[in-house]
Every structure is written in C-alpha cells, then in structure tokens.
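Undergrad: Sequence and computational prediction follow.
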Amino acid sequence: MSVSIKLLARFRKQFENDRLRHFVFVYGTLKKSNKQSLGKDFLKIGLMILLNLDQPNHKVLLNDVNGQAKFICIARTLQKWPLVIASQYNIPYLLEKPETGHQIQGELYLIDEQMLNFLDEFEGHPDYYHRRKTDIITDDFGSFESWTYFLPNYKTSMLSLPMYSDYDSFGQHGLRYVERCDRDGQNADVGHTETSEIIS
C-alpha cells in the first residue's frame, strides 16, 4: 500500500496548506481524548469534555512552534502489534513485533516537515523509537501507508505484559502516564531516562 497522491492533494487543498506532506499514525499519549472507548459511560465522557482531558502529550501536536498537524480521522493498523504499558512512568510502547497482540486503534494526522522533525526528536528516533511506514486502515479513506513510531529493541519480558488495542492514559488499567515534567531525578523531563528498564 502507498499514500494516495490524490488524497494528499485533497487534504492540502482542504487545509489550504502545501507544506503538509506526511501522514503519521499516533496511538498513545499524542492522541486526543479517548471518548470513543468509553462506550456509554456518560459521566466520565462529560467530565473529560469539561476538563478537556486529552491524552497527556496531545498538546505538542497543537503547538505551532513545533510545526503543523491536522487531524484527519480515527484509524487502525492493518497488522496486529503488541501495545503495552511499561516502565516506572507507565509509557505506552508499540513493540516492533508484527502479528502479535491486536490491531491498534489510533488517530491519523497530516503534518509538515517541521512537525515530523519535532516528533523524531520527541520520540528519540532513531536511537530509541524507530519511525517506519505502516499500513493503516480508515473507514472513510481506505488503506495506505503512514509513519508510525515503534520500539524496536525491548526486553522480551515486555511481551508478557497485558496488550491493548486502544490506549487511554485514564483507562481502567490504572496505569496513568507520568508526564516528563512530573518525573523525579536530574533531567527526568528531557528525553527518555527510562531506557535501562526497557531496552534489553
């Protein structure tokens, strides 16, 4: 599968922005609020709307200083992948082991080169996470390739952790993500200090 040139042109015209040129699929803390996974829990949905409880790092996609990102639609991976929550900071990791786990629910964005460079730095690509093209399925626009960030090197014990199809920091698992600004230790809010817990 490949990115549809016609689809890319359509969105550029819609957003009146020729700089938007990369599709990126986000599945973890970069997503918006996860209201679709709450079903009929109207009290929690209302509270999330009232408090604007987006996933913890979604704000970086909204910050024009980082570049530009436009939400396209809800999407899911074509293949199954293991999505786990690990480390002392409860970070969602998409492990690079195809046909294990579930099809992953997430969000598709169209971003510019500046935002792609920002996300590479934010995710620690290529030294920590690895950005690679992945086949994505959408209900409205069909299937095509999108950039996705994976963890290529990890302790095999992580494959024994519960695997999720739709991440929510505020989910019933009780493993709320610890934001970088709330982490203990010197320079804990910069980069990935949890590497020794994760990398084999």
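TA: The structure has been received and is ready for your questions.

Undergrad: For the rest of this, base every contact and every neighbour count on C-alpha atoms.
TA: OK.

Undergrad: And the residue nearest the centre of the protein?
TA: The geometric centre of the chain, computed from its C-alpha atoms, lies nearest to residue 26 (Cα atoms, centre = their mean), at 2.7 Å.

Undergrad: Please tell me how far it sits from residue 46.
TA: With distances defined as Cα to Cα, to the nearest Å, the gap from residue 26 to residue 46 amounts to 24 Å.

Undergrad: re earlier: pretty sure the residue nearest to the centre of the chain is touching residue 111, no?
TA: No. With contact defined as Cα atoms under 8 Å, residue 26 does not count as touching residue 111 (11.8 Å).

Undergrad: where do the strands sit along this structure?
TA: Under the criterion DSSP state E, the chain contains strands at 20-26, 69-81, 83-86, 91-94, 102-112, 130-138, 142-150.

Undergrad: Of these, give the one that comes closest to residue 63.
TA: Evaluated with Cα to Cα, the strands of the chain place strand 69-81 nearest to residue 63, the distance being 8.8 Å.

Undergrad: structure B:
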Amino acid sequence: MSRVFVYGTLKKGQPNYFRMFNSTNGKAEFLGSAFTSEKYPLVIAGKYNIPFLLNIPGQGHRVHGEIYKVDDKMLNFLDDFESVPTMYQRTLAKLEVKEWVGQTEGEETLSPGNITEAFVYSTTTYQPDWPSLPSYESYDSHGDHGLEYVTREARD
C-alpha cells in the first residue's frame, strides 16, 4: 500500500473523485487532509483548465489536499490517469497533517501538525508562462477563478 496526496480534480467534491472509489481501478482509503510542507505553484492551465502542481519548491503556496492509502492497482491506474511520465511525475513530498481519520490496524495515527510523506503528481514540463499564472493554495473546479475544468468525457 502507498500513500497518495491529491490536490486537484481527484479530491472530494471534484470532477474525478469518483475514480478514487471505482473498484475496477483498485482500492483507495481516505486517511486525512494535509498541506505541502513546502510552497509550490498550483496553477490552472491549458485549454481544459487542468490543475497543475509545478515542481518549483519555494514558490506559490503550501498546497492543501487529501491523503489516500491506495493499493498497487490504484497506484498504477493513477499513474496512467495522470499520464506519468509525460504530463506528470510521481514523487514523494513532505506534508503537514491538518486532519487525520485513518485508523487502520497496524498503521500510525497522525495528529494535526505531524509531518508525513506521500506520493504527489507534479510537473516539471510546462509552458514558459505557467509560473506567472495565478497560484492557488486550494483547488476547486467551480471556484471563483472562473476556469471550469473540462472533463475527459467532454473533451471527445
């Protein structure tokens, strides 16, 4: 089992959240909410208004998201869904726990303020103007930014 930090369309209430709990993709269990220990630019870019976490540590905001425990099948699905390694890369990131609900037997229970690690999907491949785009600490596809995410189904 691996931990994955999601900050965009895979979070609760967002357009791709359902994919986290589609059993054909694998298993995922919500563990808690957290934010990145370091600042990163979280931008909305491209013609489909996709949220991208730019791998530029020290710029932007401490990004808020959710931590999930996933099995290998789900991890492989997420790698494919996130187009690793062409669009995103999966790397480990340090996170500060905001809320922890995970109570799995034999697993650590974390408290707010504790530091943990999880995989995060970020990108080092982006357009030259992306670092100058507005940066967000929390993503919502229907936020006041006015850049509504275009689902994969709607792109066809």
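TA: Received it, and whenever you're ready, just let me know what you need. From a predicted model like this one, the values you see are computed outputs, not experimental measurements.

Undergrad: Please tell me which residues of the first structure the lengthiest helix in the second structure aligns onto.
TA: Scanning the second structure for the helix with the most residues, using DSSP state H, yields helix 72-81. Per the alignment by TM-score structural alignment, helix 72-81 of the second structure matches residues 113-122 in the first structure.

Undergrad: Would you mind listing the buried residues in that stretch?
TA: Applying a neighbour-count criterion of 16 or more other Cα atoms under 10 Å, the buried positions in stretch 113-122 of the first structure are 113-116, 118-120.

Undergrad: List just the nearest of those residues to residue 146 of the first structure.
TA: Checking these against residue 146 of the first structure by Cα to Cα gives residue 116 as the nearest, at 12.1 Å.

Undergrad: For the closest one, give its distance to residue 73 of the first structure.
TA: Counting by Cα to Cα, the gap from residue 116 of the first structure to residue 73 of the first structure is 18 Å.

Undergrad: again, but for residue 99 of the first structure
TA: In this structure, residue 99 of the first structure lies at 24 Å from residue 73 of the first structure, with Cα to Cα as the measure.

Undergrad: the more surrounded of those two?
TA: residue 73 (15 against 12; other Cα atoms under 10 Å).

Undergrad: Have a look at how far, on average, the longest helix of the second structure is from the first structure.
TA: The superposed helix 72-81 of the second structure is, by mean Cα distance after the TM-score superposition for the first structure, a mean 0.3 Å from where its aligned residues fall in the first structure.

Undergrad: Tell me how many other residues surround the residue mapped onto residue 88 of the first structure from the second structure.
TA: Residue correspondence, TM-score structural alignment: residue 88 of the first structure in this structure matches residue 47 in the second structure. Around residue 47 of the second structure sit 10 other residues, with neighbours defined as other Cα under 10 Å.

Undergrad: likewise the one 4 residues further on?
TA: Here the neighbour count serves as a burial measure; for residue 51 of the second structure (other Cα under 10 Å) it reads 21.

Undergrad: And the contacts of the match of helix 72-81 of the second structure?
TA: Identification of contacts with stretch 113-122 of the first structure by Cα atoms under 8 Å, 6 or more residues apart in numbering yields 19-22, 61, 66-69, 126, 131, 191.

Undergrad: Between the two ends of stretch 21-32 of the second structure, how far is it?
TA: Stretch 21-32 of the second structure has its terminal residues 16 Å apart, counting by Cα to Cα.

Undergrad: hang on, I meant stretch 70-87 of the second structure
TA: Separation of the first and last residues of stretch 70-87 of the second structure by Cα to Cα is 21 Å.

Undergrad: Stretch 50-69 of the first structure too?
TA: Counting by Cα to Cα, the length from the leading to the trailing residue of stretch 50-69 of the first structure is 24 Å.

Undergrad: Can you give me the buried ones in it?
TA: Taking 16+ other Cα under 10 Å as the neighbour-count basis, stretch 50-69 of the first structure is seen to contain the buried residues 53-58, 60-61, 66-69.

Undergrad: just stretch 131-143 of the first structure next, same as before
TA: By neighbour count, and taking 16+ other Cα under 10 Å as the criterion, the buried residues in stretch 131-143 of the first structure are 131, 133-138, 143.
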